[in-house]
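Engineer: Fold the following.
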Amino acid sequence: MANDAVAGNAIRVATARPGDGDDPVRAVLAAYTQDLITSLDDALATFLDAEVDSLAGIDAAMGDFAASARAAVMAGGKRIRPTFAYWGWRGAIGGNEPLAPVLPALAALELLHTFALVHDDVMDSSATRRGRPTVHVALAAQHVAAGHRGDPDRFGEAAAVLVGDLCMVWADRLLAHATVSPARLFEVRRCYDQMRVETIAGQYLDVLGENDAANWSVDRALRVARYKTASYTVQRPLLFGARLAGVPADAPLVSAYTRYGLAVGEAFQLRDDLLGVYGDPAATGKPAGDDLRSGKPTVLLMLARQLATRSQLRALERADAGPADRLAELVADTGAAARVERMIAERVGDALAALDAAPVDRTARTALTGLATAATNRRA
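Structural biologist: Okay, here's the model as predicted:
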């Protein structure tokens, strides 16, 4: 693949919309995206085919199990985390270095993402993901179809946890395939490990918030967004890419990536909060309103409670008893949705300001500018 083709390929799959040709940034992104995504998918497919074949050699049932894990990885997705890692690397190293040596490391982030999604769906009892049955639901259906004994739902959840665990191990194994120096790979691994720790911390706080909503606040909800989403979606992938390029931890570029990544990552989660309530299920692949019905303490819901009148607050406290569309309307009436939109815009502005002063490759600057808007102003 030509390096200059990859160097402009960012996120067309996630951002293409009617009229993009009138927007110079989106036009640049649309001209470049697909080669990177295709390379990532090819690398994942080649790696996973070998892993599935290896596990099938243990037992035929293991082959079926591993194939379920493979399907979870390859079932669509925007490849956002590897894309940010790619631009973190390309922004530091410039446009002439070949992609192949670092491609396995970038693809490993998608395996890590699948681990997080599968476990998150089990914890949230989610029925769909990307418009398809979640892994635990699909595995429960396989249990029924095979005529096995026992509780199919319990089997599906247990097997899905193992699918997630397997994806985590696969991520480690694929990361080791990157052909960079051992010293550099050690630094990459340190960043990767910190990303995993922060993801688990954010996920635990998310679980805790659902069970301790009375002691939650907007600040704590933002902390969840920072560690559950911002860290492993944008900030750490950018720093991961910088480490792949050999950028030292105290470099100005690292500071710029850190500021940009935190701002865009938080805005990404805030957009998710809005899509979870107001998004079109046909676009998001998930039903709308689940967070409201469960009383999940997102930034949106915490702000709604903070801004609500007494009567609105009483209605919010009975959230699980009302229809989702009425609850969504109630949250909007408090002004919370508009406030979240402003928070997203403020964070995108901060991210772009961080880029302005960053010593980053010109093409990467253009891509990261477009990504800041595209990843936070999306429909799915």
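
Engineer: CA only for contacts and neighbour counts going forward, please
Structural biologist: Fine.

Engineer: from the chain's centre, how far out does stretch 200-213 sit?
Structural biologist: 17 Å (C-alpha atoms, centre = their mean, to the nearest Å).

Engineer: What are the boundaries of the strands in the stretch 51-200 of the chain?
Structural biologist: Remark: strands assigned in the stretch 51-200 of the chain by DSSP state E, counting those that start in this stretch are 128-129, 132-133.

Engineer: in the lengthiest helix in the chain, what counts as buried?
Structural biologist: Looking across the chain with DSSP state H, the single longest helix is helix 24-56. By 16 or more other C-alpha atoms under 10 Å, the buried positions in helix 24-56 come out as 25-37, 39-41, 43-45, 47-48, 51-52, 55-56.

Engineer: burial count for residue 314?
Structural biologist: Residue 314 has 12 neighbouring residues, counting by other C-alpha atoms under 10 Å.

Engineer: and the gap between it and residue 217?
Structural biologist: In this view, residue 314 and residue 217 are 17 Å apart by C-alpha to C-alpha, to the nearest Å.

Engineer: Quick test: name the residue nearest the centre of the protein.
Structural biologist: Taking C-alpha atoms, centre = their mean, the centroid of the chain lies closest to residue 233, which sits 4.8 Å from it.

Engineer: The structure of the following sequence is requested for comparison with the preceding one:
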Amino acid sequence: MTSPSDPIAAVSQRLASFVADETARWQGSGAETASFLTAAASAVDGGKRLRARFCLAGWEAVAHRTAPSAQPGADVIAAAAALEVFHAAALVHDDLIDNSDTRRGRPAAHRGLEAHHRGAGWAGDPVAFGRSGAILLGDLLVAWSDDLLEQGLTQAAHAAGAREVYALMRREVTVGQFLDIAEEAAFVTAPAADHAERALRVASLKSARYSVQHPLLLGARLAGADASQTAALSEFGHPLGLAFQLRDDVLGVFGDAAVTGKPSGDDLREGKRTVLIAYARERMTASAVVGFDALLGDTGLDDTQIADLQQTIIDTGALERVEQLIAGYTLEADAALQDAPLAATTIDTLRALARDATARTA
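Structural biologist: Okay, the predicted model is just below:
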């Protein structure tokens, strides 16, 4: 059994036992169902467990203020595990929307299902099968995340508050994901001066809140957080979440494939309209913007073209501006911890998580 002093291992164990139970539930339902569940299990495997860590830190920041030796119970372990499953669902749908080929160094879910179709020699279009299957796979993972959360809340003292945070997170991610695809379609009609602000709005809803702020608040609510503690964690979590997403945007353009698990420059091939791209376009001439936009989103970009786009972004000062924005949001988050009504022993944990979330090689 896992030691209570190793809560992340306990989260991984909870995930493993849940997936095993679900797999057993469908035994005898045919090879096709088995392959679907295998894809679901693969989707939740791996990752840095960042959201689970923030959830546990939020719980600890409140619980350890009055009971320093308290250990997380089944409710917060299940909630942290549920966040990881919800994250897996979001990645499956995000990769499908972005037409990504890889995730964590492996084929993206829709590509894996496509390959399974081909390998089985089934009839029909394997690409269409992979895309349809990934939609349903993401839906299954969302249902799993709800199931896991509810299993943990069965006897939780603060279940209502936890459900409130989780429901808000789900709504905001969905709206943020839609705004993300809408931004790629609507940027031509939106004033260029508004592009960065619009991209930040997407970053806030689609990633910042569900990656950092809501996990913190979910854990804190399960520990019985009061209004001042909730406010302090929100004031820490939201700017840190924005810094995290901006770092992810930088890595999506300049990251090492061996570290990120996705090809370098993949966001350029996908045509993502991030703050980094908005800043770059602001400093270009009109003719340069036309040439830049003609390449952005071209799935066939070769390494030389990627390198040229990367250099253009650097030359416009966009990369430096985003780095400054990341630093500013990180400082804002850290300032929220000053005199916060949280367990003093947890402040170092929160700062360490902030460093991990905004690292240049994350």
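
Engineer: ok, now which ones touch the residue nearest to the centre of the first structure?
Structural biologist: 80-81, 84, 265 (C-alpha atoms under 8 Å, 6 or more residues apart in numbering).

Engineer: Can you match the residues you listed up with the second structure and say which hold?
Structural biologist: With both residues aligned by TM-score structural alignment, their matches' C-alpha atoms under 8 Å, the contacts of the contacts of residue 233 of the first structure that the second structure also has are 80-81, 265.

Engineer: Now those residues in CSV, please, with extra columns for neighbour count and distance to residue 174 of the first structure.
Structural biologist: Listed next are these as CSV, based on neighbours: other C-alpha atoms under 10 Å; distance: C-alpha to C-alpha, whole Å:
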residue, neighbour count, distance to residue 174 of the first structure
80, 22, 18
81, 22, 15
265, 31, 25
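
Engineer: Out of these, which comes closest to residue 248 of the first structure?
Structural biologist: residue 81 (21.0 Å; C-alpha to C-alpha).

Engineer: so who does the closest one touch?
Structural biologist: 109-110, 113, 232-234, 237.

Engineer: Could I get the buried residue list for stretch 115-129 of the first structure?
Structural biologist: For stretch 115-129 of the first structure, by 16+ other C-alpha under 10 Å, it's 115-122, 126-129.

Engineer: Stretch 333-346 of the second structure too?
Structural biologist: Those would be 333-334, 336-337, 340-344, 346, for stretch 333-346 of the second structure by 16+ other C-alpha under 10 Å.

Engineer: Find me the equivalent region of it in the first structure.
Structural biologist: Using TM-score structural alignment, stretch 333-346 of the second structure corresponds to residues 351-364 of the first structure.

Engineer: Touching that stretch from outside, list them.
Structural biologist: 7-8, 87-88, 90-95, 252-253, 256-257, 259-261, 263-264, 365, 369, 372.

Engineer: now, which of those lie within helices?
Structural biologist: Short answer: the contacts of stretch 351-364 of the first structure in helices (DSSP H) are 87-88, 90-93, 252-253, 256-257, 259-261, 263-264, 365, 369, 372.

Engineer: Please list only the buried members of those residues.
Structural biologist: Here, 16+ other C-alpha under 10 Å leaves 87-88, 90-93, 253, 256-257, 259-261, 263-264, 365, 369, 372 buried among those.

Engineer: For residue 57 of the first structure, the count of nearby residues, please.
Structural biologist: Counted with other C-alpha under 10 Å, residue 57 of the first structure comes out at 11.

Engineer: Also residue 159 of the first structure?
Structural biologist: 18.

Engineer: What of the one 4 residues further on?
Structural biologist: When neighbours are defined as other C-alpha under 10 Å, residue 163 of the first structure has 25 of them.

Engineer: One more: the one 5 residues further on?
Structural biologist: Number of residues near residue 168 of the first structure (other C-alpha under 10 Å) recorded here: 21.

Engineer: can you tell me how far it sits from residue 241 of the first structure?
Structural biologist: The gap separating residue 168 of the first structure from residue 241 of the first structure is 19 Å, by C-alpha to C-alpha.

Engineer: can you check residue 234 of the first structure too?
Structural biologist: From residue 234 of the first structure to residue 241 of the first structure the distance is 11 Å (C-alpha to C-alpha).

Engineer: which residues are common contacts for these two?
Structural biologist: 84-85.

Engineer: Just give me the match in the first structure for residue 37 of the second structure.
Structural biologist: So, by TM-score structural alignment, residue 37 of the second structure is matched to residue 66.

Engineer: Am I right that residue 301 of the second structure falls within a helix?
Structural biologist: No - counting by DSSP: H, G, I helix; E, B strand; the rest coil, residue 301 of the second structure falls outside a helix, being coil.

Engineer: Reformat the buried residues of stretch 333-346 of the second structure as CSV; add secondary structure.
Structural biologist: CSV is the format used below for those (three-state DSSP):
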residue, secondary structure
333, helix
334, helix
336, coil
337, coil
340, coil
341, coil
342, coil
343, coil
344, helix
346, helix
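
Engineer: Out of the residues you listed, which comes closest to residue 41 of the second structure?
Structural biologist: residue 346 (32.3 Å).

Engineer: What is the neighbour count of residue 145 of the first structure?
Structural biologist: The local packing of residue 145 of the first structure (other C-alpha under 10 Å) involves 10 other residues.

Engineer: From the contacts of residue 81 of the first structure, list just the buried residues.
Structural biologist: 109-110, 113, 232-234, 237.

Engineer: Just name the closest of these to residue 13 of the first structure, please.
Structural biologist: residue 110 (15.4 Å).

Engineer: ok so, going back, now render the kept ones among the contacts of residue 233 of the first structure as JSON lines, adding distance to residue 274 of the first structure.
Structural biologist: Below are those laid out as JSON lines (distance: C-alpha to C-alpha, whole Å):
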{"residue": "80", "distance to residue 274 of the first structure": "19"}
{"residue": "81", "distance to residue 274 of the first structure": "21"}
{"residue": "265", "distance to residue 274 of the first structure": "15"}
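
Engineer: The second structure: which residue goes with the residue nearest to the centre of the first structure?
Structural biologist: Aligning on TM-score structural alignment places residue 233 of the first structure opposite residue 211 in the second structure.

Engineer: Same question for residue 379 of the first structure.
Structural biologist: Residue 379 of the first structure maps onto residue 361 in the second structure, by TM-score structural alignment.

Engineer: That match is in contact with residue 259, isn't it?
Structural biologist: Yes - using C-alpha atoms under 8 Å, residue 361 of the second structure is in contact with residue 259, at 6.9 Å.

Engineer: count of residues packed around the aligned partner of residue 224 of the second structure in the first structure?
Structural biologist: Applying TM-score structural alignment, one finds that residue 224 of the second structure aligns to residue 246 in the first structure. Burial of residue 246 of the first structure is recorded as 19 neighbouring residues (other C-alpha under 10 Å).
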